[in-house]
Structures are given as C-alpha cells and as structure tokens.
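**Student:** The amino acid sequence is not available; the structure is as follows:
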C-alpha cells in the first residue's frame, strides 16, 4: 500500500485470473488530431503534482515517512521492478526484470529467472547480485523489532516481510531463489512479496558492507538525486539536476538512452510543484503544464480547458483517517481511542454521502471496509454493509451509555474530554471542505475537533516515532494497493507493520491477515479475504472516509496518458507517451 493525496496521477486464484472489473476510465471525446505542442513546451511532458506534494525520495526502497505514490512513480521512472502487473492484476513480464517465476508445490521456494536484456546505464548487466543485495536490504529494513534501524521500509509487513522470508540466494548471474519458512499462496507472495523488489545497482550502492551504516548513508542521500549514485539506472528515465529546481519547484527527467525496454519519445519529463489545486488548474488553462488533474471544486469549470482531454478513474484503494493508539498521544487520546465504542461514535459522525454529494460532484463511493467496491473485484464482499452509518444522534447516545457526560459542550469521562486535533493535508479544497464538515458533525455528538492544516509531506512524515506530537492524521487520499496488489492488510493493520501509522494492534486481526497468506482453493482464499474485511469494517482500526473518483486532464497534443494509466499500480508509463508537434 502507498499513501496518496486526493488528486493523482484479484490475482490468480486456483489457476485463474481475477479481473478488475471497472478498471477502465471514462473519457471525453477524442482530441482533434491537428492539436500540436506549442513551441514554449516543445517535446516535454510537464506534469502537475497535487497541491503541496513534492518528490522527496529517490532510492528504490522507501521509508514509511516517504511512502507515497508520487515517489513510487519516480522509482518506476528510474528503475525496472522485479515484477509489474497489468491493469487486470495479471503479471506483466513485458515491464518486469523477471522473465518467469515458478513456485514449488507448497509455495515455499520461488525460482526467479531474470531477463538477460536489461543493463544499467553504465553498460553493465543487471544481474542476480543486484536483486539479492537489494532484497537483503529490503528484508533488513523491514525488521520492525530492530530499534536501531535508521528508517523502516514503508512496506514492512506486506508480503510477509521479513518474518516469512528465510533466504534469498543467487543461482548464477540470471537466477534468484527466494525461500520462505511457511507454506504460502503463490498469487499473494509473488504480488505482495516479490512485487516489492525494485533492484538498485549493487556496484554503486553497496559501499559500507554493513546494513546499519548502509541505511544511514541512504537516509543521508535519499532526497539528493543530483548525486552521482543516481546516474546509474536501468529504467526509462534519468534525473537531470541541471534542468531541475528541486526545492519545491520542479524535477526534470530525461530519457535513459540505454534503456532496454520501450524508449521514451518525449524529450523531457518535468514534475511541477503547486501550492494549491487552483494554481494547478490555472497552469492547465495557460498551457504551462500539459498533464495534470482537474480539482474537484473546479469540476464545473472544466469547459474552460478547451485544449485538454478529460478522464475519470478509481485507483485500486480506499480512504480513511488515522487515529493514534499510542499511550504517548497528547491528551490521553491513545487511551480513549482504544475503546471500540469511541471509534464507532467517530464513524457515525462522518457523513460520507454528504461529502460525495456536496464536495465531489456526486462522483465517489463511501468507504466501508479495507477492500474497495470500485473498481469491483472478487475480493470485495458485496454483502458487506456499512456497520456504522452516519447517525450523530446514535453516536452521542453510545458515548452517554458508556459513562460520558456533556461538560461545556464536550463529552467527558473521568476528567478526560473527547477532543483531538486532526492534522490534514492543505492545498485541496475537497480535503478542507471534508474536514470542516467532519468537525461540524462530530460537534453534534459532543466531540471537539481542532483542525490543523499542514503540507501533504509533513502529514505523512508522522508515525509511531512521533506519537507524542499528534492525535489524528488525514492526508486526504488514503491508500492505493501497490505493491500489495493482493489486497490484504499485512502492511497496514498487522501489529508493528511498517505503515501501521496509528499503532493499531489486535491479535484476532493479525490471525485473520495471516490466513489470507495461506495456500488454498479459490473459494478458500476468497472466504478468508471476506472474513478479514468484515472484521476491519466492524472493529475500525481506522475511520473510513469517502473515496472520490479521480479526475485527469492532459493536453490534446499529448497522447497515451490514460491509455497507459494503470489503476492497480496507480501509476503511468511516461515512456509510452507521445507528443504531436
């Protein structure tokens, strides 16, 4: 799973493929073929980032504090993943470093054959040594019990990292053997486990020969793409420091001429930073960016973008805000929120339907569990209903029944008021409108919410290491299921998981999550997924918020943007874009 802002650019069961129904996009009529790029743009794709979102990590293993889809897009631009998937969640070997993967009968040994064609930009081949070194670093940085780690892999817990992984070894220059200590469902492990491996060049990065020292070094240069370490890549693009102003202005990539896949035809790929979604819309209007998004509050103004194509799509994910369970949380909030009735009261104060209707132009769907209803997949239990629909009166009664009393307008028990600060991502009118309505509706229950706006990067930088500084977080876009393309909760809700931001822990849920990893028939696997999501829907480790459909815009002269958008990866392939001149 990866964090995303509100605006942004199942698998094999019993030998068959799960198709992601509805993963296609709705688009406006085709653009005129006569549209041509203006001379001021030339052969450059200029992409508008969501408001107050920056690219801030460039090494292909991301820490929890930078675990976003935007950094992931950068990663895929610069490096070839071991495994990629299609928009139907099938393995896509055409975009993968692996050419084939086989598993033994009980799913404990995985043999990975590498495609011989890929080479680093310095001319050396990408080999098993690169895969093994990166995987060992991935395993080490996922050890949540090691308090000395300089940073933790944001994907710790996903794909069984590191507890199920026994060893990774090279068998010659183009074969890797990964061994697990527990029988596992290959469809799950290949996607969620092996899918996390994005090899870096060992010859460049294996400097210190000590994992702690190596991680400290990577931490010091993770956001310094101008350094020489990032000049050696095997992906379709390379970072160009001379053409960039990375201090929240723009980041520029140029084609990697040595790339062994589909070479980019565009001359430059530029990511622009914006302070607000309104300024991004203005840049679309002016034509200074040619790939971006339509802000929700300006949906009715889309006719002003006369030179653009519009499309809408649901990424494969769900939306929520995080509550801090840590006892160090300010105002005894961690102690309070551990009570299920407190979370139930919160959820009953969230008017998802009104948020969709009033702020998202009616184009959205309520989140009621951890598996999205759109796009529809067999993983989603269609019999699942909203366990705690909007009903602030019932929420208030629930608190009163558990000993709270209304004191100066705030529900209070044992001298502790039900009040908290919700830190939310600024720059998006949709997010601001949602949290203001949330504050108003929860006040009707006697829950006092203080709103604190911060940039997206600042909001997601919080986790259990900063537990004494926050109570609740809402970055606005929830999660996209990548690299956990098999949508279990190992990386999000399992005890001590790398992206378990709030520090939730429940032994029953841990057991339910583990069962989704086990081998079985298609019916058994689906049954386990249903049991997992039913538990999450009822126990509320997070507070669900509505999932809005995402709006995309690109200039008529830029082609292939939506054709190559993958809602499962929640990524695009800019090397497949073309520009008409």
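**Tutor:** Received it, and whenever you're ready, just let me know what you need. Just so it is clear, the model here is predicted, and its values are computed rather than measured.

**Student:** make it CA atoms for all contacts and neighbour counts henceforth
**Tutor:** OK.

**Student:** So which residues make contact with stretch 349-362?
**Tutor:** 296-297, 299, 363-366, 390-392, 395, 430, 433-434, 437-438, 441-442, 445, 545-546, 548 (CA atoms under 8 Å, 6 or more residues apart in numbering).

**Student:** Which entries within the residues you listed meet the buried criterion?
**Tutor:** Buried members of those, counted by 16 or more other CA atoms under 10 Å: 296-297, 363-366, 390-392, 395, 430, 434, 437-438, 441-442, 445, 545-546, 548.

**Student:** Sort out which of those residues are in helices and list them.
**Tutor:** Of those, the ones assigned to helices by DSSP state H are 392, 395, 430, 434, 437, 438, 441, 442.

**Student:** Next one for the comparison:
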C-alpha cells in the first residue's frame, strides 16, 4: 500500500506563495503536493512526502544513490567521511566530518548519532523505525542497549557493535541524525507533539524558512552546509494543492515546476506542452489481487490454519490468473505505463530479477480446464461452477475512490463470469478495508504494494503469521522460508542471485496472489529545472543538486 495515496487533502491559496501567479522565480522551484505534512521530524515521517522533505533537512552518515546498471544502491560519504567494517562484520567504525554544524550553530558530533538511534528504537517514542534494530544489542522491548552497542572513540569517531549471529547492513543503521541538545530536554512520551518537530534545528542542505499549514512549505538553501552551491537552487516551495486537476493546470501554466502521480489520460496533453518533460519512476508499485490462502472463519475462531475453500489450491489460483485479462487493463487504462507482474521482485533489481519467468497468459480456456481438474464444475447448469455443494462465488473488496481498481474490478467480473465464477465487486472506506485486511477476514481483495529498497521479502511472504503482519494472504511455504532465512545473511552476490531466483520460481509456481501489473509513477517537470535525476528512489531526492536555466 502506498502511503502517499492515503494522504488527507487540504486547500491552498496561491497568492501566499508569490505576489504574482504569473511570475516565475529564477531561484525557486515549486513542487505541487496533494497534502500538507504533519511533522519535520524524521522520527515520525510516516508518509512519502514527509520522508522526502525531512531528508533535505536532516542528513545521515551515508548517502545512498541508485545504481541503474546493477539495479541497487551504492553508498557514499555524507556526515561520515568514511567507515570501516570489521572482517567478521561484528562492528563498523564511522569517521564523522568535523565541520558540520546544526542550524543554531552547535557542532554535530557522534553523540548526536548515538542519541538519534537511541530515540529511533525507544518504545516510548514509537518512531517509524521502532523494532527495526534486531542486529544491534537490544533489550526485551527492542530498545537499543546503548552501552553494548556504541563505543565512542572520540567526538567524531564512533564504533557500532552488532550482536553475535547477526547479519548487519549499512542501510539498516544509517538514518537521519537529529540534534541531541534539542531533544534530550523533552519528554519522550510526548515527543511526537513537541514544538521542535515544527520549528526544527537541522543539519541538512536546506532549512525551513516558512510554513503556512495546509498552504505551503518554503525551504531555503543552508549556506553553512558543506553541500551548499550558490549556482544551484536557493529555495524549494512545497505547495499544497489538494485537487488533482488544479495541480495539473498549475503545472501546465508554469505555476508549479514538478508534479507526481500524473494520470495516464493526461499524458498526451502534457506531451504537447513545450515547457514540460515527462519522466517515470518504474518498478516501485504493483497492484495485486489477494486470494486468502486460508479459511478466514476458522482462523478468526482460534487461529487454526485450514485451506480456503475457494483459494486454498495453487492450481485454482493459477487458473484465476489465467482467467483475468490483465493486459487489457494495462493497455486500455494505463496506456502501457507499466508492465505485467510475475512476482514481488521488480525488474529494477537487475541483479536479482529472473527475466526467464514469464507472466501467466490470459487464457480462459486453460483456466476452465484447470478448474475442472480441481473438481469445479457447473453441476446444476446455473452458470456458476461448484464443488462439494459450494458455488464458486465471492466478493472482491477494494478501497473506494480508486478509478483504476473500479475499472479493473469490472473487467475481472466479466472475465471470471466467462469461466463460471460469480464475483461481486465491493468498495469499502479505506479505514474499514484496512481493518478487515489486517484481521484476515476478507476472502479476496485488490490493492497495491509500494515496495521497499533494498528488497524486503520476509515481511510479506514468511510463514510465521503471528510476526509477519503484512502477509495478508497467509501464504505458507517452508521452502520459501528457508530461502528467505538464507537471504538474511551476508552472502556473496552470486549466491544471493541464486536464492532470489529460487524464491521467484517458488512464488510463481504457488501464485499466492494474482500479480497484476507494475504501475509507473509519471512525473511532470518544467524544463527550466536542470540536474534532476529521477530514479526508483523517487523524484524529490538530492534537491540541493538541482539548478535552474539561467
């Protein structure tokens, strides 16, 4: 589920941003966003836009960039000049820059790094990263044990220790650093509502100049930052424009310079605009149809695992995928801005994606044959196949307000009806939908996943249903579990590739869900913006490198 699609909407008055709506600033870039942020604190940056903005305000020890050639991340120095791993990966030593100051003039030191990780892991704080530090020494509440984990060599040299048997990665411990001298004075239980979250003391390439809630956020280049370049953009404005059509109109008129999530039906008009260039963020989001692999009623009555009467068989699930014309939806609604999905590993991960696995083709005849072999036949000639007195009839649930899924549900209903399956589309208010999804009380549903970088599989596909809360379909396969356990380890890339290939093959053969299509995020950018690099990491990254045509 993509967080940024779930944001609330607010209204904006543009004259607050500029004395003239027609005047284009020569040192300012305006980005249109659908809703305001709730915080500038990376501890609580739960939405995509909040994450993008806070990363411009708070730097991390390392800077990660997308390497398109290999399809993965490369790490570069940022707050840390360099780092050295122990031969056995039992610890890593960071050597910090000694010229970084907070926006209030205080120096940034390793004490800030220790304090930040302590806060991220504190159960009283409940940060967005709580529970994600299993490779470090932690207590029974997953709170980092500061004494065991950190060895402060000097104000600018820090050793981070990992517990035996762990498989640490740099990206798991490198997070935006916040100022100890500001937040150590505050009660941790109430940290999320502290004024320091809204009037931040920062260390990044930008500072908050002005925030008019529900209207705009203005960031100014931090001239004291080691990243500062006078030739690059001096001001970023995040303009809150709740209405999609209004955002699009302002992009066309040049009142905003960048807009994401452009609808495919608007692409042709934007291509005719000489001032706009279109780019896509590929391979981060896919729609899928979830088939509950277990009986939801039995599970709700005591946690028992019994195969779902309709969807418990993998052959039935494969037949359902054969029955759905996904290509029609991709072509007719998405105008091919995306690709058919074959599994949860995106093709952007070039080192690990198995291109030999092909999507199940649309073949209703094959679907009928497979269903019949599984015992599903229309025994009473009423048009609906049945087995053991149970008709193949169900509701397909999806969150309301999404035109793509409404269109897809209509196509699916007709497709499934053609093979003797009675499917009724049902839209639900988002909150109610998520509640039912989390409780595993739905039989079938349609929604999207926004995938993390780097790859994460266990949270979605591991058999331990008590601890993998995102495994909504209750998929269980011991062979897949063994592969995911191995992928947790530090392994040579060649071995990791074999494991990822094996996992994709297992998933394809089990088809726990119908993988529909990867959906491209279409981004519109005014051509006056230069040095912007759109990658799978997003559109609003490394903005301090952006510039404007003179």
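**Tutor:** Received, thanks. In this text the structure is predicted, and so the values were computed from the model without any measurement.

**Student:** Post the TM-score for the overlay when you can.
**Tutor:** A TM-score of 0.76 describes the superposed chains when it is computed by TM-score structural alignment, normalised by the length of the second structure; 509 aligned residues with a CA RMSD of 4.2 Å.

**Student:** Please tabulate the ones in helices among the buried ones among the contacts of stretch 349-362 of the first structure in a markdown table and include distance to residue 262 of the first structure as additional columns.
**Tutor:** Shown next, in a markdown table, are those (distance: CA to CA, whole Å):
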| residue | distance to residue 262 of the first structure |
| --- | --- |
| 392 | 54 |
| 395 | 55 |
| 430 | 37 |
| 434 | 42 |
| 437 | 47 |
| 438 | 46 |
| 441 | 51 |
| 442 | 52 |
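
**Student:** right, and the pair among the residues you listed with maximum separation?
**Tutor:** 395 and 430 (24.9 Å; CA to CA).

**Student:** how near is residue 243 of the second structure to residue 263 of the second structure?
**Tutor:** Residue 243 of the second structure sits 13 Å away from residue 263 of the second structure, going by CA to CA, to the nearest Å.

**Student:** what's the answer for residue 367 of the second structure, then?
**Tutor:** Distance, residue 367 of the second structure to residue 263 of the second structure, using CA to CA: 32 Å.

**Student:** cool, residue 464 of the second structure as well?
**Tutor:** 38 Å.

**Student:** same question, residue 295 of the second structure
**Tutor:** With CA to CA as the criterion, residue 295 of the second structure and residue 263 of the second structure are 37 Å apart.

**Student:** Compare neighbour counts for these two and give me the winner.
**Tutor:** Applying other CA atoms under 10 Å to residue 295 of the second structure and residue 263 shows that residue 295 carries more neighbours, namely 23 against 16.

**Student:** Would you agree the more buried one is in contact with residue 442?
**Tutor:** No: contact criterion CA atoms under 8 Å: residue 295 of the second structure and residue 442 do not qualify, at 9.5 Å.

**Student:** so where do the helices sit in the stretch 301-450 of the second structure?
**Tutor:** With DSSP state H, counting those that start in this stretch as the criterion, the stretch 301-450 of the second structure has helices at 314-323, 326-332, 364-373, 403-417, 430-438.

**Student:** residues in contact with the closest residue to residue 451 of the first structure other than its chain neighbours?
**Tutor:** Sequence neighbours aside, residue 422 is the residue nearest to residue 451 of the first structure in space, at 5.2 Å (criterion: CA to CA, 6 or more residues apart in numbering). By CA under 8 Å, 6+ apart, the residues touching residue 422 of the first structure are 449, 450, 451, 452, 471, 472, 473, 474.

**Student:** same question, residue 319 of the first structure
**Tutor:** With CA under 8 Å, 6+ apart, residue 319 of the first structure has these contacts: 367, 476, 477, 478, 479, 544, 545, 546, 547.

**Student:** how much space between residue 190 of the second structure and residue 410 of the second structure?
**Tutor:** 47 Å.

**Student:** between the two, who's got more neighbours?
**Tutor:** Counted by other CA under 10 Å, residue 190 of the second structure and residue 410 do not tie: residue 410 has more neighbours, with 13 against 10.

**Student:** correct me, but the more buried one touches residue 426?
**Tutor:** No: between residue 410 of the second structure and residue 426 there is no contact under CA under 8 Å: 10.6 Å.
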